[in-house]
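Undergrad: requesting a structural model of the entry that follows:
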Amino acid sequence: MRTQNNTNNATGASPSVSDPILDAISAYLDGCAAYDAVHPNDFEKYGGEEGLIEKTYGPPMDILNNWNRPAITQEGALEALRFAIKEGVESLGLEPRIERLLRAAYYFYSGEGGAA
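TA: A predicted model of the protein is given here:
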């Protein structure tokens, strides 16, 4: 699981907090990369395109499509915003106003201060 270090505990060590949303996004992106690595002529080896999707990004996509929990770390929340912006703009063609609002929230929380 991907983790983020938070504040130091009583012993001075930094505890690690797992954020499942980071794992879900990472699994989806890894699955997309695995799908893209297969030449279309080889799809039949995996049971066709639908079979390949089921073996690569399909299950993590289902997890993200049904996500209903908050991020539990700032890193997870920022990655969720970053992912939503990237997927929305590149894949779905978000309305400009939605993209700008997501970017405004991302820049506020990330401290990057980019132009929204």
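Undergrad: from here on, contacts and neighbour counts on C-alpha atoms
TA: Fine.
Undergrad: hey, which helix is longest across this protein?
TA: Scanning the chain for the helix with the most residues, using DSSP state H, yields helix 20-36.
Undergrad: tell me the buried residues in it?
TA: By neighbour count on 16 or more other Cα atoms under 10 Å, the buried set for helix 20-36 is 20-29, 31-32, 35.
Undergrad: to compare with the earlier structure, here is another sequence to fold:
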Amino acid sequence: MFTKTGNSFLAPEHYADRIGTALRNELGSTHQASKTLMRWTNANERTVKNWLAGASGPRGEHLVALVRHSDAVLVAFLMMANRQHALTTIELPRLRQKLQSAIDGIDAYLDENIRP
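TA: Here you go, the predicted model:
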């Protein structure tokens, strides 16, 4: 049997701060942000305000619900888990869309400005 000793890999305050920062960046820190989080997670208002403030982090099923609804929380979670390579999968559809828009813009410019 092993005793529980040593430090955890991520201090609880760092976890709470990173999740809070991700939520504020995506939703802001307004009352509407709290309402949105309450709707997403079925957590009470005090709890979601603590998440937004970075005073405490979501546990268990609340974290799963946040990741389901928030790309920012998913990114923060993957970064904390040192799984940056998994972010590529998330970013590829957005990158493809941006590239397609750039190609469409180039084609439109060339069609208007360069006539054979």
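Undergrad: TM-score for this pair?
TA: Put the two chains on top of each other and the TM-score (TM-score structural alignment, normalised by the length of structure 1) is 0.25; 45 aligned residues with a Cα RMSD of 3.9 Å.
Undergrad: same for the longest helix of structure 1, what does it pack against?
TA: helix 58-65, helix 74-87 (3 or more Cα pairs under 8 Å, 6 or more residues apart in numbering; DSSP states H and E).
Undergrad: can you name the element that comes right after that helix?
TA: helix 48-55 (DSSP states H and E).
Undergrad: and the spatially closest residue to Leu22 of structure 1 that is not a sequence neighbour, how far from Val17 of structure 1?
TA: Setting aside the residues directly before and after it, Leu22 of structure 1 is nearest to Gly76 in space (Cα to Cα, 6 or more residues apart in numbering), at 5.5 Å. Distance, Gly76 of structure 1 to Val17 of structure 1, using Cα to Cα, to the nearest Å: 11 Å.
Undergrad: out of those two, which sits in the busier spot?
TA: The neighbour comparison of Gly76 of structure 1 against Val17 (other Cα atoms under 10 Å) goes to Gly76, with 22 against 14.
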